[in-house]
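> A predicted structure for the sequence below; I have some questions about it.
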Amino acid sequence: MATYVDILKSEFPEIDTEVFEYITGVLDSGGADFEDGEEVYDAIGGLLQGSSADCKNEDDIRDICQLMFDTLKLTGITKKNKPFLPCFSNTHQIRSEPPIQPGLLFDLFSLLSSLSLSSFYSHTLHFQTVDARKLEKAEAKLKQKQGRRNERDSQKTTSPLVLEEASASQASSKKDSRVDLSGKNRSYDIRIENFDVSFGERSLLQGAELSLSTGRRYGLIGRNGLGKTTLLKMLASRSLRVPAHITILHVEQEVAGDDTAALQSVLESDTVREGLLKEERLLNARIANGTAEGMETVRLSEIYAKLEEIEADKAPARVCLCADLCTCFHREFSGGWRMRLALARALFPTNMLDVRAILWLENYLQTWQSTILVVSHDRNFLNAVVTDIIHLHSQRLESYRGDYENFVKTKEDRLKNQQREYEAQFQYREHIQVFIDRFRYNANRAAQVQSKLKLLEKLPELKPLEKETEVTLKFPDNFEKLSPPVLQLDEVEFYYTPDQRLFTKLSVSADLESRICVVGENGAGKSTMLKLLMGELTPVNGIRQAHRNLKIGYFSQHHVDQLDLNVCSVELLLNKFPGRNEEEYRHQLGSYGITGELATRPVASLSGGQKSRVAFAQMTMPCPNFYILDEPTNHLDMETIEALAKALNKFKGGVVLVSHDERLIRLVCKELWVCEHGNVQRVEGGFDEYRDILQEQFRKEGYL
């Protein structure tokens, strides 16, 4: 039986190798979603037309596409004959030290519990042209199919929650599309002009432009809810046109815990290896039951050769992040380790799995050869890493050369110049208008008045500067003082399993004057210690003591998991604290920036930072006198982080804070606790001393 590969070689003997690999890749990876030969023609007909040495006409090409669809149907990989079996004819090599080529787009959110970053990562190797196109085609087809399925399902059942969807549109020329499809575009620069991005009926970007030059490191900043994450999703889904030879892998803003084995989660991210293994299993099954064709045994030999070439059998050993990774599930990891796992999934094909801390990442990314796009709210990280800032505001993107501090200075200078220009033109307009008003009815000055009127019409209309509203947060503190000791752990021992003791002889204390920041590596037990302080966990040995009038407000690093996403913010507070009127709930939410229609939107549709604000509103409504905050800045923009620091400093109760945001630590904390080696130690020199300790550790371990 002839396969579509045989047909392709027979009908187009002089076809270019790269075009051949692209077409076979499309049919391999997208075959499950083709409904008929016409869809095959839509996908590859144009390329076949250009590859025809004997100038086949359109009808000939359509007949050939129908014939290839029939072969797909017979081999069982069309839509009507699942499963979808990806097969990659242009696999790339995975070595322990692969060469790094230009073209990397990289975005992380809350990475390693050390940053407040968003989640978009894309890497490009110069020999991955076909893979990128296959992924793009498969993603588009699957998205359409899922949309049709969702539409059918919605007709059968009524969902209690209907979320708005993001969309993007842009002006593009046929010339650019042809160049992209031809495979002649080898530039790793990205330039997207005149594009719009919307979320539901809300316009996020209008007529925007985005330029990313290869080798530069960009920081995308802006207030919560303006569309940074949505923009990245539009890039990742290719709703905005990114050159086809640049591959994209999206790391979600929220890393949810599930029952997927951590090792398998990372291994599955290498689509080349997984595709080869799936095809190997299918072919072996066909050979075992005697239904295999001659070409399939040849293909199986090719697969074995490729698996050996990429050292597929060594992949599990390369992936292991820790001793227990192979038996752990996603949900069992702390927030920081979940983000490490997401990063491992993103970086696994390039074997970069040793990311341990923000300090290491700063040093590492400073030497990165490729392009980086990172959404971060950590100004110290931005100062250390980025070469350019992209500021999203007022439905547009503005670029600034330099780090974050340079952006602040340049932005202030720009605003001052714009203000001066506006004031000067305003005065000039007033001067002209005074002349017009004075001599409007003077016949002798009629010509001059007309001239002034024309001049006034020609002047460009400058709008007054739109100043961003200042973010304010307030933690209510209408409570009585509590005499020490307020909260303490004395000689506490704790473990989840006896063979792995997490704490031994842990002794710490805090009162209403405390401003304590807890730092330490992911998995060292910071969140566990907080739960011991709150009384959520019971010590195996030792004592927890708390004042009888102590009232703790807790902010979890996984606070989104604790919010009801199916209701609006007002209803969420009503369900949590019934018996008050709507005005009280709205006032509470308004204190944290959730105002107007934001308060009536489903919580699921809010941005990460807006969800954090809802969590703050929920936490503070009972008026606690002591706050325990676990990674509160993960999704907050810089202005809100500054406002949080001011609010905590004004608060009259106690604060224990787990954070890796250097700015927040320096603004708030009076004590620094380091959680490591089964205990908690106070660092007298504060964050500077802790940073020096980390630097020295990395040098000894060879990371710097």
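Right, received. Where do you want to start?
> C-alpha from now on. contacts and neighbour counts both.
Fine.
> For R223, the count of nearby residues, please.
Residues near R223, counting by other CA atoms under 10 Å, number 19.
> correct me, but it touches D637?
Yes: look at R223 against D637 with CA atoms under 8 Å: they come within range, at 5.6 Å.
> so T71 sits right up against D6, yeah?
No: contact criterion CA under 8 Å: T71 and D6 do not qualify, at 10.2 Å.
> More neighbours: those two, which one.
Using other CA under 10 Å, the more surrounded residue of T71 and D6 is T71, with 19 against 13.
> Below is structure B, check it against A:
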Amino acid sequence: MIDVRDITLMRGGEILLQEASFSVFPGHKVGLIGANGSGKSSLFALFRGEISLDSGDCDIPRGWRLASVKQETPALASSALDYVIDGDKQYRQLQQQLSTAEQQDDGRAIGDLHDQIAQIGGYDIEPRAASLLAGLGFSQAQLQQPVKDFSGGWRMRLNLAQALIARADLLLLDEPTNHLDVDAIYWLEGWLQQYDGTLVIIAHDRDFLDNVTQQIVHIEHKTTRTYTGNYSQFERQRAEQLAQQQASFEKEQTVRKHLQTYIDRFRYKASKAKQAQSRIKALEKLSAQAPLRAQSAIRFEFAEPDKLPNPLVTMRNLQAGYGTTVILKDIKFNLVPGSRIGLLGRNGAGKSTLIKLIAGQLEPQAGELALSTSVKLGYFAQHQLELLDPKASALLHLQRLDARASEQQLRDYIGGFGFSGDAATQAVAPMSGGEKARLVLALIIYQKPNLLLLDEPTNHLDLEMREALVFALQSFTGAMIVVSHDRHLLRSTVDDFYLVADQQVQPFDGDLDSYHQWLQQQAKNPDAAAPSEANSGNADTRKAQKRLEAERRQALKPLKDKVRKLEQQVDKLAGALEQINERLADADIYNEARKAELADVLKQQAQTQQQLSQCEHDWMIAEEELQEQTTDNYADN
């Protein structure tokens, strides 16, 4: 087993780990988690023997073969298939020795080497490599394509395949899902579940960790703690610990109550749609996370948009592509306030093309694309990280957006995204990818968009920031379209899925589990049709249904606004009550000299508690009324 005992690890004069200990047993699948910069990648470098400890011991069994994913890929002329086979170094060594023996006409050596190659599965290595590449999304034609012809993301997939073929005793994977789409992630999960070696994964994809790992090592406060179970089980265990430790548990309970209200609200619909079932599962997970969120430094929400035009976007017979190449055609659907759409489809099918089209980054080849004059677009894509001014700070970026706001107001806002104190005034240039992504999201949210276009928004974000984003998106009242390989984000924030395939964009009648089943059917029968609303009725019926849904949303808007305002009041009063209780926890306030102050604080406590109780009562009444009207609306149809 891997035995880490009382280690101290420093980098650049900074202590990453101090007196940390944990064990990884043979055959176990372990998730290594912690905030960005906490030392996860440094631990991988330690396991690979690339760095040394400052103190302590790290024992890895001698003779263990170790594999990890390269971060760089040379521009080689060799084929993708040969490059992946290079990952099995023992096979390549035996192959070279066999070539030498044949040149020397050494019959005995030739026989022995053929036996050794057979023992390690060398004679089926090409089909195994081809199978890995197919699982990761490569076509048959791409197998013989030179490595140098692939883009950066596809080269990372080649590196991943090279690590998987290595027959390692210890496999180290650092963010393996970052360059994969949902299809490839499902495949990788299945492969890793069958892997019989020892696996340590760094990942910020909670669904991936849930489906693959059986143990979590958490880095926090420069030390490690081990939890049995997957990521969701880790969250529950850690939430219980925090609940016992934190004096502010009352506030955490308020958050739990808030989340439970949503669970109850969606449970009424649980028997009506698979999508509702997925939403309930996600919200039940969020309930266990409330104490974790209560202590998080990352806190933000979307402000109410100034206007919500209906429709926001109209698309009729749209065609999109590049040059003379058609990627999508006959796109027909509208975006109205409350639309929450997730795009599904294989890599390269056109999901990002659709986002770019609506964002105005791509001109339509044909058809009509009409955006309301009141649309305020919030567009997130990875290339926007490069558009940040490298010399400017997070604070300065905000000041350029709103010169009238005070510095303190902007500091308060940007602090909710983790840019507090000196971090707010540091230049963008040395920031990590995660910090830049946080800043781009902060700039988008500050402008109060009513239409969000999010293309892989969680790339580079750690788990804490991902959870904060999920929580904020759940209360966003505008329309949004999301492309993401983070299935937890999709399950928690999206109401409808659209499948992008065969140059079409069609409603997908199902959830992510249905999509996974469809992918499996596609692998067996490429001509299988997707479950789609297009197969369940004619165009006039679908149009009428969409119009009725829009009318229902518009009718419910005043009540939804009331519920949201009451929620905000409850949160504000709960925070005020917590501050009052903190003042009363100060022993000095009970001194005779502060008798008048004590009386005043006690009065404030009573008044605030009364206001909070009344506000919570009004909120619950409004929630029940909203639920009744929502249920009645659906019953009428």
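Perfect, I can see it now. This one's a predicted model, so the numbers in the text were calculated from it and none came from an experiment.
> I'd like the TM-score for the two structures, please.
The TM-score (TM-score structural alignment, normalised by the length of the second structure) is 0.59; 452 aligned residues with a CA RMSD of 4.7 Å.
> The equivalent of Q215 of the second structure over in the first structure: neighbour count?
Aligned counterpart of Q215 of the second structure in the first structure: D388 (TM-score structural alignment). Neighbour count for D388 of the first structure, taken as other CA under 10 Å: 23.
> cool, S451 of the first structure as well?
13.
> With the one 5 residues further on instead?
For L456 of the first structure, the number of neighbouring residues by other CA under 10 Å comes to 16.
> what about it, helix or strand, and which?
Here L456 of the first structure, judged by DSSP states H and E, is contained in helix 446-458.
> so where in the second structure does that helix end up aligned?
Taking TM-score structural alignment, helix 446-458 of the first structure hits no residues over in the second structure.
> next SSE after that helix?
With DSSP H and E, the next secondary element past helix 446-458 of the first structure is strand 487-497.
> Average separation of that next one from the aligned part of the second structure, please.
By mean CA distance after the TM-score superposition for the first structure, the fitted strand 487-497 of the first structure averages 3.0 Å away from its aligned residues in the second structure.
> what residues does that strand touch?
501-511, 532-533, 538-547 (CA atoms under 8 Å, 6 or more residues apart in numbering).
> Which of those residues fall within strands?
When these are checked against strands (DSSP state E), the matches are 501-510, 541-546.
> which other helices and strands contact the helix or strand hosting L667 of the first structure?
Using DSSP H and E, L667 of the first structure maps to helix 662-668. Packing partners of helix 662-668 of the first structure (3 or more CA pairs under 8 Å, 6 or more residues apart in numbering; DSSP states H and E): helix 379-385, helix 638-650, helix 686-701.
> looking at those, which is buried most?
Among those, helix 379-385 has the highest mean neighbour count (mean count of other CA atoms under 10 Å), at a mean of 21.
> Next SSE downstream of that one?
Taking DSSP H and E, what comes next after helix 379-385 of the first structure is strand 388-393.
> how many other residues sit next to K89 of the second structure?
13.
> Also K281 of the second structure?
14.
> Also G596 of the first structure?
By other CA under 10 Å, 11 other residues sit near G596 of the first structure.
> so what corresponds to it in the second structure?
Aligned partner of G596 of the first structure by TM-score structural alignment: G421.
> How far does stretch 273-288 of the first structure sit from its chain's centre?
33 Å (CA atoms, centre = their mean, to the nearest Å).
> try stretch 582-592 of the first structure
29 Å.
> now swap in stretch 621-630 of the first structure and tell me
29 Å.
> got a list of contacts for that stretch?
475-479, 512, 527, 530, 550-557, 588, 652-659.
> hang on, the earlier thing: among the helices and strands packed on helix 662-668 of the first structure, which is nearest P484 of the first structure?
Closest of these to P484 of the first structure is helix 638-650, at 19.8 Å (criterion: CA to CA).
> Now do the helix or strand that comes right after the closest one: everything it contacts.
Next along the chain after helix 638-650 of the first structure, taking DSSP H and E as the criterion, comes strand 654-658. With CA under 8 Å, 6+ apart as the test, strand 654-658 of the first structure has contacts from 510-519, 526-527, 625-632, 648.
> from the residues you listed, which ones fall inside helices?
K526, S527, L648 (DSSP state H).
> Just to confirm, what residue in the second structure is aligned with the first one?
In other words, K526 of the first structure. Checking TM-score structural alignment: K526 of the first structure goes with K351.
> Can you get me a residue count around its match?
Neighbours around K351 of the second structure, by other CA under 10 Å: 25.
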